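In: next come a sequence and a model predicted from it.
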Amino acid sequence: MLYLTWRNVKMEYRIFLDTANIKEIEEALKTGIVTGIATNPNKMAKAGRTYEDVLKDIRSIFDGPVAVEAISTKAEDIINEAQELSSMSENIVIKIPANIEGIKAINKLVPMGVKTNATLIFNPAQALAAGLANSPFISPFIGRVNDIGHDGLTLFKQVREIYDFYDINSKVIAASIKNCSEAINAVLNGADSLALTYKVFNQLFEHPLTEIGIKNFTRDYDSIYK
């Protein structure tokens, strides 16, 4: 079953599930609100599988963008690796660090038709560079910015202001999100999309008052009909 097609250019990419665990992907897709999958070498190591194996399974149930990470560090090597990864499956998005070598690579790859996600962004200047290089997606990191004593949400507000001023169309994906509150605040501060772990994704549906309400409704129903 296909849930999404990249060729539908009007489709908005709101939630990327950040995992390489196929069972988690299968469960999350059942909600109908996952519009992309994001992976990286750390996620692959935890799953104990290769990109090829994971992509084969993902493609059997999902036809939207799947982000995989290039690990090369020099522009020419990144370009070669990105082309190889991109050839593995339609709709692959290549995650490339937004340092100078990465921006050089993105600038070359985008005209080739390779879809890129400028990642490991920790300041608005990196986001500006990635946007000017026409990367379709960029990923500023909230949690890791907060971890070093800065404000990840301010980062998103600044990126949105810059992108609106320059009319840059790159999709801003909030990454490194630790909880549901960070996810919502990222959207309120300008993120177009969210990259959520399975744990945080499930937090979108949870609230203790909802559970209390369900129990109360069930109790009242049973008191009448049983």
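Out: Received it, and whenever you're ready, just let me know what you need.

In: from here on, contacts and neighbour counts on C-alpha atoms
Out: OK.

In: ok, the nearest residue to residue 99 once chain neighbours are set aside - how many residues close by?
Out: With sequence-adjacent residues excluded and distances taken as CA to CA, 6 or more residues apart in numbering, residue 99 is closest to residue 126, at 7.2 Å. Residue 126 sits with 22 neighbouring residues when counted by other CA atoms under 10 Å.

In: hold the first one in mind and look at this next one:
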Amino acid sequence: MNQLDALKQFTTVVADTGDFKQLAQFKPQDATTNPSLILKAVQKPEYAPLLQSTVAQWKERPMDEVIDRLLVRFGCEILATIPGRVSTEVDARLSFDTSATVTRAERIIELYQAQGIHIDRVLIKVAATWEGIKAAEKLEQRGIHTNLTLLFSFCQAVACGQAKVQLISPFVGRIYDWYKKQAGASWDEAARSGANDPGVQSVTQIYNHYKHFGIATEVMGASFRNIGQITALAGCDLLTIAPELLAQLAASEALLQPALNAEAARAMALPAVQYDEAGFRYALNEDAMATEKLAEGIRSFAADAVKLEKLIQAV
């Protein structure tokens, strides 16, 4: 059995791509997209007709609506290929505006429903800022499920659990990137791999906290740099993996055992943690890596949203 098939026995495998033509070969349960992935996909020649037809149909509408319609068009194509859910992201420029995030999320869901897609097959992706978490809390109360992204710190995960969000996406690779860059020449790749990888440690801590305290929010490790990070998180609720890493897992016959265990987490002696807004902001501020990576991630997704707008204007 290859490692991909082995992984699927104890973790829901999710494809991290906007390229729905690639999906069928890996048979993932779910798929995630973000502005960067959609931007990458629409620049491929095979997706040009999809971009052109969507823009031609809706070009009289405001730009934000055209973008949402394009995202939903990709989401519907992905849902035709997979049995589970697709994650579609709210514009990152709304990351600090709770009410605008809620409004935009509701429109995205309405657009999916107009295409006959059931509400339970869509996760609305929102950046895990305090405002984003509050928006997600409101959306969940209205039956709209959310995926809190750009999650780098324990305090973000705790606040998401308190808000009863459906799913969180802690970013393994970006955490790893930050620590590696900080260490510079003193970074020891072998010593900081597998279970000692700082990104893997972050997700493991969050997973154990959720399982110990019976928090229903799903943990989906994201943003992987190598398959060692993936195999070190085998047993996590879900893992969202780029197609090139899915291919590496499918090509490997190495033995794969679960690394995370819900039962073991329930038996751990862990302190209860809760955050109000002030406590959350202070804890996030104390974590230099999470503060920098959250800000950088929002800037990057916002920049790609602007590039997508320019592509649409050029059609």
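Out: It's in. On a predicted model such as this, the values are computed, not experimentally measured, just so you know.

In: host element of the residue nearest to residue 99 of the first structure?
Out: Secondary structure from DSSP states H and E places residue 126 of the first structure in helix 124-132.

In: mean deviation, that helix versus the second structure?
Out: Averaged over the aligned pairs, helix 124-132 of the first structure sits 0.7 Å from the second structure after superposition, using mean CA distance after the TM-score superposition for the first structure.

In: the residue nearest to residue 99 of the first structure maps to what in the second structure?
Out: Matched by TM-score structural alignment, residue 126 of the first structure corresponds to residue 156 in the second structure.

In: before we move on, back to that, residues in contact with the helix holding residue 126 of the first structure?
Out: 98-99, 103, 106, 118, 121, 138, 140, 155-156, 158-159, 162-163, 168-170 (CA atoms under 8 Å, 6 or more residues apart in numbering).

In: any buried residues in that helix, and which?
Out: Buried residues in helix 124-132 of the first structure, counted by 16 or more other CA atoms under 10 Å: 124, 126, 127, 128, 129, 130, 131, 132.

In: again, but for stretch 290-301 of the second structure
Out: For stretch 290-301 of the second structure, the buried set under the neighbour-count rule, 16+ other CA under 10 Å, comprises 290, 291, 293, 294, 297, 298, 301.

In: one more: stretch 64-75 of the first structure?
Out: 64, 65, 66, 67, 68, 69, 70, 72, 75.

In: before we move on, back to that, and the contacts of helix 124-132 of the first structure, which are buried?
Out: Those of these that meet the buried threshold are 98-99, 103, 106, 118, 121, 138, 140, 155-156, 158-159, 162-163, 168, 170, by 16+ other CA under 10 Å.

In: with those residues in mind, which one is nearest to residue 186 of the first structure?
Out: In terms of CA to CA, no member of these lies closer to residue 186 of the first structure than residue 156, at 6.7 Å.

In: picking that back up, the buried residues of stretch 290-301 of the second structure in helices, which ones?
Out: Counting by DSSP state H, the part of those found in helices is 290, 291, 293, 294, 297, 298, 301.

In: distance of the first one from residue 243 of the second structure?
Out: Read that as residue 290 of the second structure. 26 Å (CA to CA, to the nearest Å).

In: rewinding a little: how close does the residue nearest to residue 99 of the first structure sit to residue 34 of the first structure?
Out: Counting by CA to CA, the gap from residue 126 of the first structure to residue 34 of the first structure is 27 Å.

In: hmm, back to that, ok, now how distant is the residue nearest to residue 99 of the first structure from residue 179 of the first structure?
Out: Distance of residue 126 of the first structure to residue 179 of the first structure, given as CA to CA: 24 Å.

In: the residue nearest to the spatial centre of the first structure: which element?
Out: By CA atoms, centre = their mean, the first structure has its centre lying nearest to residue 195, at 3.4 Å. When elements are defined using DSSP H and E, residue 195 of the first structure is found to belong to strand 193-196.

In: for the first structure, just list every one of the helices.
Out: 22-29, 41-47, 51-59, 75-86, 100-109, 124-132, 142-147, 152-166, 180-188, 198-203, 208-225.

In: could you export the ones you listed as TSV, including distance to residue 14 of the first structure?
Out: Converted to TSV, these look like this (distance: least, CA to CA, whole Å):
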stretch	distance to residue 14 of the first structure
helix 22-29	13
helix 41-47	21
helix 51-59	18
helix 75-86	22
helix 100-109	22
helix 124-132	18
helix 142-147	17
helix 152-166	15
helix 180-188	10
helix 198-203	12
helix 208-225	24
